[in-house]
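>>> Fold the following.
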Amino acid sequence: MHTSDDAAGHSPGTGVRGEGAGAVRLRLDLSYDGTGFHGWAAQPGLRTVQGALEEGLARVCRVPVPVTVAGRTDAGVHARGQVVHLDLPPAVLAGLPGRSDRSPADALLTRLGGVLPPDLVVRSAVPVPPAFDARFGALSRRYRYRISDGPGVHDPLRRDVLRHRRPLDVAAMAAASAALHGEHDFLSFCRPREGASTVRTLRELSWRRPGEGRADAGLVVATVEADAFCHHMVRSLVGVMLQVGEGRRGVDWPARVLAAATRDPGGPEVPGAAPMCPPQGLTLEHVAYPPDAELAAQAARARTFRG
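Sure, this is the predicted structure:
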């Protein structure tokens, strides 16, 4: 699950993944500035987050270490709360502390800090039960999209904010978002993968403009949370709301786009596939998981096709 926003999470290729061979599963929480990456997924000849992380893991562990991610992010998309899991053989894990008295997980965290690029940070590394699955075990993902809609709030030092050319009506965007909450077929907001469902449960799509003295003061900030996201779903949800915020569409337009359930382009008065906003304002903020005792059941539910 997924935006590429949450697309398929397992990495290609072979490595030390070995749930049945006594391997120890670790959870890594990481953050990255997506500006210099061609998205999450490893691609030959391109700099990606997965590629940089797995290269760093291979340098530290001296064996290939594939990872499974909570949700793939597109080129230019950032993360504060991305999650991956990986499996390490006990012998590899035991060798990580060297002569220090650190735990293997703490040693891995410290050593990764010395080899990863500055725009990718692993913030924590902890052992987890074998049932933990970064992708299928997630209960929800939360993203934020930040927009600067006027020169008074444009900040050249921030690379996680979209500069927008027109002022936005936040109240209209909030009103238009309400009809999209709940479980729906989000085909009009997704680029579906063959054989995959486009039914998702949207738990939150809210808009605010924080006041002076608060985080993101003056910006237009969308919070988007769902059980999972189809490919490009978050960027398409924001894209259609920008049309409302600019006054080019009425507050009923997003609901009409949802009801159309189509990938056709539509027309001036005929709803079609939602437009997609640029990636640079989007940040994956948080991935939620159930208690350890419920991990296996959650993963099994998530693997069930949602028709």
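
>>> contacts and neighbour counts: CA atoms only from here.
Noted.

>>> what packs against the helix or strand containing Leu205?
If you go by DSSP states H and E, Leu205 is part of strand 199-208. Applying 3 or more C-alpha pairs under 8 Å, 6 or more residues apart in numbering; DSSP states H and E, we find strand 199-208 packed against helix 170-177, strand 182-185, strand 220-226.

>>> 10 Å - rerun?
Packing contacts for strand 199-208, counted by 3 or more C-alpha pairs under 10 Å, 6 or more residues apart in numbering; DSSP states H and E, involve strand 140-148, helix 170-177, strand 182-185, strand 220-226, helix 233-245.

>>> orientation of that strand relative to helix 233-245 in degrees?
Per axes from the mean of the first three to the mean of the last three C-alpha atoms, to 10 degrees, the angle that strand 199-208 makes with helix 233-245 is 50 degrees.

>>> ok, back up a step: mean neighbour count added to the helices and strands packed on strand 199-208, as CSV?
As requested, the helices and strands packed on strand 199-208 are exported to CSV (neighbours: other C-alpha atoms under 10 Å):
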stretch, mean neighbour count
strand 140-148, 24
helix 170-177, 20
strand 182-185, 15
strand 220-226, 22
helix 233-245, 24
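
>>> now those as TSV including distance to Arg72?
As requested, the helices and strands packed on strand 199-208 are exported to TSV (distance: least, C-alpha to C-alpha, whole Å):
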stretch	distance to Arg72
strand 140-148	11
helix 170-177	24
strand 182-185	21
strand 220-226	15
helix 233-245	12
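
>>> The ones you listed: which one's closest to Phe305?
Among those, strand 182-185 comes nearest to Phe305, with 13.3 Å by C-alpha to C-alpha.

>>> quick one: contacts of that closest one?
Here strand 182-185 makes contact (C-alpha atoms under 10 Å, 6 or more residues apart in numbering) with 197-204, 226-227, 258-262, 306-307.

>>> try it again with 7 Å
Contacts to strand 182-185, defined as C-alpha atoms under 7 Å, 6 or more residues apart in numbering, come from residues 198-203, 261.

>>> Stretch 114-125 now?
Stretch 114-125 has contacts (C-alpha under 7 Å, 6+ apart) with 26-33, 56, 105-106, 109.

>>> What segments of the chain are helices?
Under the criterion DSSP state H, the chain contains helices at 49-61, 90-95, 104-113, 170-177, 233-245, 253-260, 295-303.

>>> which one of the ones you listed lies closest to Pro192?
Distance to Pro192, taken as C-alpha to C-alpha, is lowest for helix 233-245 among the helices of the chain, at 9.7 Å.

>>> Now show me the structure for the sequence below, then we'll compare the two:
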Amino acid sequence: MSVRVRLDVSYDGTDFSGWALQPGRRTVAGELLAVLERLFGSVEGLTVAGRTDAGVHATGQVCHVDVPPERWAVLAPALVRKLSGLLPPDVRVLAAAEAPPEFDARFSALARRYEYRVTDAPYGADPLRRRNTLAWPRPLDLERLNAAAAGLVGEHDFAAFCRRKEHASTIRAVARMDWRRDPDGTLVATVEADAFCWSMVRSLVGAQLATGDGRRASQWPATLLTRAVRADEVVVAPAHGLTLVAVTYPPDSASLLARAEQTRRRRDLA
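Here you go, the predicted model:
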């Protein structure tokens, strides 16, 4: 018998080789698992909502882990504070709470939301923002960016924007894709979907940046949705501009289980 614990996690991905465990490499999962094992003795099933790539950040990452109930009873009241003293400064656990057994950080998720930050300022990225903001060498037009983004919303086969994995579907449902310009001049893309395939968000951003600076027509990214294979002309935007900002879940145990079962099914376009 074990207790399932949900952890809400934030990290600066600059010095990590991504989330997932990799022999001989520093990863978010590796740092977190080492500290959890130190505290709980044994942990099982560390599972994350989104396996971010090397250099990608998170302010709203979610994972779950199963821990011994007797240790949870002792550690729960002050776990977040204990973790803050043991984890390196570029990863924080923001919250830790017991979750129902049906909760699965990956398969129960309804949506994941990312933001991508770009500056077209002539001097580049602000020194305090250089680790999470891409400096773009050409002026970007907000109207053109949003026109390109609008054509990518909906359920489509995003094969042109994905690095294909064998037997994996590239059909995804993008609920939101838009851009804003913040008061400091930074352009921020927000993209939300039920799930993403490998390199999809950064490829979508890369295609839109080519329209925003006038090198491509605003309709061009949407025309790529007819392709069944990756579009080589789409440049993948650098990792450091991307941040996972939120993951949403159903409100109750029955819905969590139903959502997990639905997510595990391979999807096809109607």
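
>>> Next, the TM-score between them, please.
The TM-score (TM-score structural alignment, normalised by the length of the second structure) is 0.95; 266 aligned residues with a C-alpha RMSD of 1.4 Å.

>>> Which of the contacts of stretch 114-125 of the first structure lies at the shortest distance from Gly250 of the first structure?
Using C-alpha to C-alpha, these come closest to Gly250 of the first structure at Asp33, 34.4 Å.

>>> need the contact list for that closest one.
Asp33 of the first structure is in contact with 78-79, 119-120, counting by C-alpha under 7 Å, 6+ apart.

>>> What of Leu282 of the first structure?
Taking C-alpha under 7 Å, 6+ apart, we find Leu282 of the first structure in contact with 77-78, 143-146, 160.

>>> returning to that earlier point: export the contacts of stretch 114-125 of the first structure to CSV and tack on distance to Asp133 of the first structure?
Shown next, in CSV, are those (distance: C-alpha to C-alpha, whole Å):
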residue, distance to Asp133 of the first structure
Leu26, 10
Arg27, 9
Leu28, 12
Asp29, 13
Leu30, 16
Ser31, 19
Tyr32, 21
Asp33, 24
Gly56, 21
Ala105, 18
Asp106, 21
Leu109, 20
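
>>> Nearest to Met241 of the first structure among these?
Among the contacts of stretch 114-125 of the first structure, and counting by C-alpha to C-alpha, the member closest to Met241 of the first structure is Asp33, at 24.8 Å.

>>> what's the counterpart of the closest one in the second structure?
Using TM-score structural alignment, the partner of Asp33 of the first structure in the second structure is Asp12.

>>> Distance check, that match against Ala189 of the second structure.
19 Å (C-alpha to C-alpha, to the nearest Å).

>>> does Glu204 of the first structure really touch Ala222, like I thought?
No: using C-alpha atoms under 7 Å, Glu204 of the first structure is not in contact with Ala222; the gap is 9.4 Å.

>>> what's the spacing between the aligned residue in the first structure for Leu128 of the second structure and Ala300 of the first structure?
In the first structure, the residue paired with Leu128 of the second structure is Leu157, using TM-score structural alignment. Distance from Leu157 of the first structure to Ala300 of the first structure, counting by C-alpha to C-alpha: 43 Å.

>>> same thing with Val221 of the first structure?
For Val221 of the first structure, the distance to Ala300 of the first structure - C-alpha to C-alpha - is 34 Å.

>>> Which positions within stretch 7-22 of the second structure qualify as buried?
7-14, 16-20 (16 or more other C-alpha atoms under 10 Å).

>>> thinking again about what came up before, which one of the contacts of Asp33 of the first structure is nearest to Cys190 of the first structure?
His78 (19.5 Å).

>>> contacting residues around the aligned residue in the second structure for the closest one?
Here His78 of the first structure is matched to His57 in the second structure, going by TM-score structural alignment. Listed by C-alpha under 7 Å, 6+ apart, the contact partners of His57 of the second structure are 11-13, 242-244.

>>> How about Arg144 of the second structure?
211-212, 218.

>>> coming back round to it: out of the helices and strands packed on strand 199-208 of the first structure, nearest to Arg209 of the first structure?
Here strand 220-226 is closest among those (C-alpha to C-alpha), at 4.8 Å.

>>> and for the closest one, what span of the second structure is it aligned with?
If you align by TM-score structural alignment, strand 220-226 of the first structure falls on residues 187-193 of the second structure.

>>> Which part of the second structure matches stretch 141-148 of the first structure?
Under TM-score structural alignment, the match for stretch 141-148 of the first structure is residues 112-119.

>>> after superposition, how close is the matching stretch to the first structure?
Comparison of stretch 112-119 of the second structure with the first structure after fitting gives an average deviation of 0.4 Å (mean C-alpha distance after the TM-score superposition for the first structure).

>>> Now find how far off-centre that stretch is within its chain.
Remark: stretch 112-119 of the second structure is offset 10 Å from the chain centroid, using C-alpha atoms, centre = their mean, to the nearest Å.

>>> same deal with stretch 26-41 of the first structure?
Put simply, stretch 26-41 of the first structure sits 9 Å off its chain's centre (C-alpha atoms, centre = their mean).

>>> OK, contacts around the aligned partner of Val199 of the first structure in the second structure?
Under the alignment (TM-score structural alignment), Val199 of the first structure pairs with Ile171 of the second structure. With contacts defined as C-alpha under 7 Å, 6+ apart, Ile171 of the second structure is in contact with 155-158, 267-269.

>>> Just tell me what Arg59 of the first structure corresponds to in the second structure.
Structural correspondence for Arg59 of the first structure with respect to the second structure (TM-score structural alignment): Arg38.

>>> circling back to that earlier point, and the contacts of Ile171 of the second structure as CSV, adding distance to Ser42 of the second structure?
As requested, the contacts of Ile171 of the second structure are exported to CSV (distance: C-alpha to C-alpha, whole Å):
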residue, distance to Ser42 of the second structure
Glu155, 41
His156, 42
Asp157, 41
Phe158, 40
Arg267, 36
Asp268, 39
Leu269, 42
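
>>> ok, so of those, who is nearest Leu140 of the second structure?
Phe158 (24.3 Å).

>>> What residue in the first structure is paired with the closest one?
Using TM-score structural alignment, Phe158 of the second structure pairs with Phe186 in the first structure.

>>> Wait, its match touches Leu202, no?
No: in this structure, Phe186 of the first structure is not within contact of Leu202 by C-alpha under 7 Å, at 9.4 Å.

>>> In the first structure, what sits opposite Ala76 of the second structure in the alignment?
Per TM-score structural alignment, Ala76 of the second structure is aligned with Ala105.
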